[in-house]
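J.: A structural model of the following input is requested.
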Amino acid sequence: MAAFSANQGIILLLAIVLTLSYSSMLAFGFPTINVTTPGHSFNNRNNRPRTINVGGSQNWRFGLNYTEWSIHNGPFFVKDTLVFKYEAPNATTPPHSVYLFRDYWSFRSCNLKRAKMVGNLNQGSGKGFKFVLQRFQPYFFACGERAGLHCNLGMMKFAVVPFPRWNNGY
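T.: Modelled structure (predicted):
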């Protein structure tokens, strides 16, 4: 019997997670409890899109584990807005940017050749750079500075898959 490829493993894991998520929603009539993080509402029928500051009060900076941050601040929904706040580079502040990767493998390896800069060095200052989660799809974000060093060693990367909203008004 042939071994699973990494792609097959990821697809199988995603299918299991989605099946469990949707079956729990059906079993409880789309519950108001969050199946992912205690204290967060999963019921999005009455919720308006949120504006979420990436990194919370610590903003977009080197050394914060953004994968952990995204787990604790989910779930995310279509039409939610992520705000990336970071200072423009200067003598004491390293540069930061925001890249969106096309696929998981580029994200995993921090391969910036297969990513698109969506927030440049200066867009994070002031009110920050805003990115709206437009569709139910995986989004892979990372800082592209220092040739991927911030992504690889600084934990400045995370992925989100926003859930669809059940009401069409948003």
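
J.: all contacts plus neighbour counts: C-alpha atoms, from now on.
T.: Fine.

J.: so residue 16: helix, strand or coil?
T.: Secondary structure state of residue 16, per DSSP: H, G, I helix; E, B strand; the rest coil, is helix.

J.: what's around it, how many residues?
T.: A count of nearby residues for residue 16, using other CA atoms under 10 Å, gives 12.

J.: next one: it from residue 22, what distance?
T.: According to CA to CA, to the nearest Å, residue 16 stands 10 Å off from residue 22.

J.: alongside the first, I'd like the structure of this one:
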Amino acid sequence: MAMAMKFGRAMVLVVIASVMMGASLAYPGWNNNNGYAWPPKQDNGPTEVPPTKVVVGGSENWHFGFDYSTWANKNGPFYVNDTLVFKYDPPSDSNTHPHSVYMFPSFWSYMRCDLRRATMVANVSDGAGDGFEFKLSQKWKFYFFACGESGGFHCSTGKMRFSLVSLPRPWKWHG
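T.: Next up, the predicted model:
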């Protein structure tokens, strides 16, 4: 009986040693001073992913005939505090088809390209140079954008419209 108790105690010590060895392998700095500390140093937790600036249309910018709905689907998701940059040429002798940026109040006015209740957010000159910047300021908001020029023709026929939902910013976990 005494021999069995000694064997049992020895097995417990072997198990404890195995667990400690496993822990040291899982956390390489556990039992040395390689810049690690035990318990592991706690960081400040997750941080919000920083906002980004997105040029609408990418290298195509904002122009007649480009499919912005497809572009938005490929380049989403979009998050609160991201900035959309609309770049387009101002009116000139060589550019007789200027562009603007309107925001529709509803899905139905967007689908019909009905500009009567839409709000102009950038006029025909605002897209020059570095472009016009629009910040997505509300989470879970549906945004409906279009070019309002030529009485809605650029919106309905020229594919110069897209919609998006601004989502809450994601978090990045440190570890």
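
J.: next secondary structure after the lengthiest helix in structure 2?
T.: As assigned by DSSP state H, the longest helix anywhere in structure 2 is helix 2-26. Next along the chain after helix 2-26 of structure 2, taking DSSP states H and E as the criterion, comes strand 47-48.

J.: how far off centre is the longest helix of structure 2?
T.: Put simply, helix 2-26 of structure 2 sits 50 Å off its chain's centre (CA atoms, centre = their mean, to the nearest Å).

J.: now swap in stretch 57-64 of structure 2 and tell me
T.: Computed by CA atoms, centre = their mean, the chain-centroid distance of stretch 57-64 of structure 2 equals 19 Å.

J.: stretch 149-169 of structure 1 too?
T.: Centroid displacement of stretch 149-169 of structure 1 relative to its chain, using CA atoms, centre = their mean, is 1 Å.

J.: what is the neighbour count of the aligned partner of residue 47 of structure 1 in structure 2?
T.: Aligned by TM-score structural alignment, residue 47 of structure 1 pairs with residue 49 of structure 2. Neighbour count for residue 49 of structure 2, taken as other CA under 10 Å: 12.

J.: ditto for residue 60 of structure 1
T.: The burial count for residue 60 of structure 1: 26, using other CA under 10 Å.

J.: can you check the one 3 residues further on too?
T.: Here the count is done by other CA under 10 Å, and residue 63 of structure 1 has 12 residues near it.

J.: counterpart of it in structure 2?
T.: Match for residue 63 of structure 1 (TM-score structural alignment): residue 65.

J.: repeat that for residue 120 of structure 1.
T.: Under the alignment (TM-score structural alignment), residue 120 of structure 1 maps onto residue 123.

J.: one more: residue 134 of structure 1?
T.: Checking TM-score structural alignment: residue 134 of structure 1 goes with residue 137.

J.: what does residue 99 of structure 1 give?
T.: Using TM-score structural alignment, residue 99 of structure 1 sits opposite residue 102 in structure 2.

J.: distance-wise, check its match relative to residue 22 of structure 2.
T.: Counting by CA to CA - residue 102 of structure 2 and residue 22 of structure 2 are separated by 61 Å.

J.: before we move on, what about residue 75 of structure 2?
T.: Distance, residue 75 of structure 2 to residue 22 of structure 2, by CA to CA: 44 Å.

J.: same check on residue 131 of structure 2?
T.: From residue 131 of structure 2 to residue 22 of structure 2 the distance is 57 Å (CA to CA).

J.: who has more neighbours, those two?
T.: Using other CA under 10 Å as the criterion, residue 131 of structure 2 and residue 22 rank with residue 131 on top: 20 against 12.

J.: quick revisit: what about the spatially closest residue to the match of residue 120 of structure 1 that is not a sequence neighbour, how many neighbours?
T.: Nearest non-adjacent residue to residue 123 of structure 2, counting by CA to CA, 6 or more residues apart in numbering: residue 100, 4.8 Å away. When counting by other CA under 10 Å, one arrives at 26 neighbours for residue 100 of structure 2.
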